[in-house]
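Participant: Pasting a predicted model and its sequence here:
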Amino acid sequence: MKKVAPLFIIAATLLWAATGVVTRYIATTGLTTVEIAALRVVSSAIIFFIILLLFYPDRLKIKVRDLGWFAGIGLGSLFLNNLAYSETVQRASLSMAVILLYTSPFFVTIMARIFFKEKITTRKLFALTLAFIGCLFVVGVSKAGLEEGIVLTILIGMCAGFGFGLYSILGSVLLKRYDSLTVAFYAILFAALGTVVLTKPAAVVTTLMASPSKLPLCIIGSFVTVALPYICYSLALKYMEAGKASIISSFEVVAASLYGAVLFGERLQLKNILGIVLVLTALILLQLKPKERGNVKEN
């Protein structure tokens, strides 16, 4: 299973990358950015619950003493990530929001070292740097929207990155006690509870009912881009280091760029292609086995 764990991360990134496609479709209903985020998380939690109740009811059982951990991963990770990312998109360009989001591997690498004693090897640092630079080239960087409140915007964007990265840390702890389905479900459930507080559910339902034909795809698309990727990511975390998993997740930027080119005719410039190559190089580098010199391995 360890050998295929990176493939589950890639699968998660391919699904996460489709978020833009789904979000654009949901936006045609007239929902705001925050309302779209709420719809995606809440509908995913409901569908996820029904599936578990019908086919895996035992996965719904958790110990009361662990509620704090699940609240932490749901509110501190998913909820914070969604809220901060939505706010960053409104304050700055989408490219800048994406770059700030993908500061997450840096947070994960540091936290994994502190809490799990994961080694920060030369190989990992090099891959981390390559992946981040690759993301810069893939999406480009625009300063649009940063003329005012630049410091606050950057801090909010980094909160999105921290929230995204926190899932790898808290998830690694919970996955030692629970199945990946359980961890993913309760994380989404607590995130859903948090988003409901920030929106007016009645207003969201009223807006959606004005476009009933779009509702099925809105709900299915939300589940596919929220619940399924977190299930894949959680499963992979059981078998690999949090730091490596976070770096591999950078492939989402590449996938999103390719979706844009194929589905919306967005042109890829030379710098974008170079960025894709750098991210792929980083992912390959992480999968190479370190050479051994005598009895001493690479540090």
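Facilitator: Everything's here; your move.
Participant: C-alpha from now on. contacts and neighbour counts both.
Facilitator: Noted.
Participant: can you tell me which helix in the protein is longest?
Facilitator: Determined from DSSP state H, the single longest helix within the chain is helix 150-174.
Participant: what packs against the very next helix or strand once past it?
Facilitator: Next along the chain after helix 150-174, taking DSSP states H and E as the criterion, comes helix 180-198. Applying 3 or more Cα pairs under 8 Å, 6 or more residues apart in numbering; DSSP states H and E, we find helix 180-198 packed against helix 33-55, helix 67-73, helix 215-237.
Participant: quick one: buried residues of whichever helix or strand comes after helix 180-198?
Facilitator: Next along the chain after helix 180-198, taking DSSP H and E as the criterion, comes helix 201-209. Buried residues in helix 201-209, defined by neighbour count with 16 or more other Cα atoms under 10 Å: V204, L208.
Participant: ok, second structure coming up, stack it against the first:
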Amino acid sequence: MKRVVTCVLLTALLFGTMETALKIGGSSFDSVQLTFLRFMIGGLILLPMGIKEAHENGYSLKAADIRWLTLVGAMGIPISMLCFQLGVERCNAATAAALICMNPLFTMVIAHIFTEEKMTSRKALAFAVGIVAGVFLIRPWNVEPGNTVPGIILMLVAAVTFAAYTVMGKRSIARIGTFMQTSVSFILGSLILLVVLVVTRRPVLAGITANPLVVLYSGIFVTGLGYLFYFIAIKYSDATTGSLAFFIKPAIAPIFAITILGESIEWNTVVGILFLLTASVITLTGEKNKVAEGAGNQEMETAREVAQEAERGLEREAAREFTAIESAQEDELAHIEAAEAAARQKHQERKERKALHTEKIQG
């Protein structure tokens, strides 16, 4: 449990610095270039874990998997995360962090439409509270200084498309594996951005030597290690516990935005974050209840199976005893019949001897 808590806190800490790091990087690198670099690095860091996972599961990627993961990666990296990078550059870091954390709410809606995972009253309540949070974060009646309308739109697009990326990934993650799917989709999505960089003649590696810390931190720590700790937390607990990192992130991000970027946090951002945390807690408790209910049902099913097996065992034992009794009775009956046959044989022999003796006397 200590390992899980440590990984969740490290994930939240690294993800909480994401917007601040990308805002700094956005001033030194092209947006497409920085997104390409950090997800290519992150994908390569996760790849050894993916290869190990695939080996343990005895699964190898097929051509159909590569095509599917290319689509998943395209949704996640060139679309969602590029919008995220562009949005971060046009918003306050604290606002951007909170808006992107609305993606689990959009995931519920998209999953309801396209999968069998339907909305519940608790999910609907969480979504409604999340929408209220979004209204306070955006503050449409008077946009907060540092935020822009294009930036807010880009962040919302990033949140919605990342939700779509999540729902798409759920279709194949059980078959392909968490690390393998994430690493390969990151790499394939990054390769699409590489094509964009080359075609549009944007820089690919230029500027790295001048600003190595930005690339290394955003690629290795935020993307690579951040997702690594996140998946380790899930591996040793469950997805609901791992997702706590995303619930903690909106509370951590403003601290770095204030201390490093010098941003000021206004009242509406605080209120919006509180509403978002409330929506997260509603979602989390619902998932925990579902997990507990599933565990309870599993225990009941296991107890039922044990009882049925015990009943079958008693029936088998009774059948064996009945068979043994029948066999003993048959043996006893056979013994009686044999004795009777022997007695008849002996009686017949006496009759024959008596008849023979009578014939001798008469003769």
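Facilitator: Nice, thanks for sending it over. Since the structure is predicted, the reported quantities are computational estimates derived from the model, not experimental observations.
Participant: And the TM-score between these chains?
Facilitator: Superposed pair, TM-score by TM-score structural alignment, normalised by the length of structure 1: 0.71. Supporting alignment: 276 aligned residues with a Cα RMSD of 4.2 Å.
Participant: Once you drop chain neighbours, what's closest to the equivalent of I265 of structure 2 over in structure 1?
Facilitator: Pairing criterion TM-score structural alignment: the partner of I265 of structure 2 within structure 1 is identified as L268. Counting by Cα to Cα, 6 or more residues apart in numbering, L268 of structure 1 lies nearest to A261, which is 6.8 Å off, once chain neighbours are set aside.
Participant: Spell out for me which residue occupies the centre of structure 2.
Facilitator: A239 (5.1 Å; Cα atoms, centre = their mean).
Participant: buried residues in the longest helix of structure 1?
Facilitator: So, applying 16+ other Cα under 10 Å, buried residues of helix 150-174 of structure 1: 153-154, 156-174.
Participant: what's the neighbour count on P57 of structure 1?
Facilitator: Counted with other Cα atoms under 10 Å, residues neighbouring P57 of structure 1 total 12.
Participant: And it, how far from A37 of structure 1?
Facilitator: 27 Å (Cα to Cα, to the nearest Å).
Participant: Please apply the same query to C135 of structure 1.
Facilitator: For C135 of structure 1, the distance to A37 of structure 1 - Cα to Cα - is 23 Å.
Participant: What count of nearby residues applies to the counterpart of Y178 of structure 1 in structure 2?
Facilitator: Using TM-score structural alignment, the partner of Y178 of structure 1 in structure 2 is I176. For I176 of structure 2, the neighbour count with other Cα under 10 Å is 22.
Participant: I176 of structure 2 contacts A54, doesn't it?
Facilitator: Yes - if you go by Cα atoms under 8 Å, I176 of structure 2 and A54 touch, sitting 7.4 Å apart.
Participant: Identify the nearest residue to V41 of structure 1 in space, disregarding sequence-adjacent positions?
Facilitator: A192 (5.3 Å).
Participant: What of T195 of structure 1?
Facilitator: A38 (5.3 Å).
Participant: what sits against that neighbour?
Facilitator: Counting by Cα atoms under 8 Å, 6 or more residues apart in numbering, A38 of structure 1 touches A192, T195, V196, T199.
Participant: tell me which of the residues you listed is nearest to N82 of structure 1?
Facilitator: T195 (8.7 Å; Cα to Cα).
Participant: Alignment lookup: the closest one to structure 2.
Facilitator: With TM-score structural alignment as the criterion, T195 of structure 1 matches L193.
Participant: mean shift between the helix or strand where F247 of structure 2 lies and structure 1?
Facilitator: Using DSSP H and E, F247 of structure 2 sits within helix 244-259. Taken over the aligned residues, the distance from helix 244-259 of structure 2 to structure 1 averages 3.9 Å (mean Cα distance after the TM-score superposition for structure 1).
Participant: Count residues in the vicinity of W267 of structure 2, would you?
Facilitator: Neighbours of W267 of structure 2 (other Cα under 10 Å): 11.
Participant: From I248 of structure 2, how far out is it?
Facilitator: 19 Å.
Participant: Perfect, that will be all.
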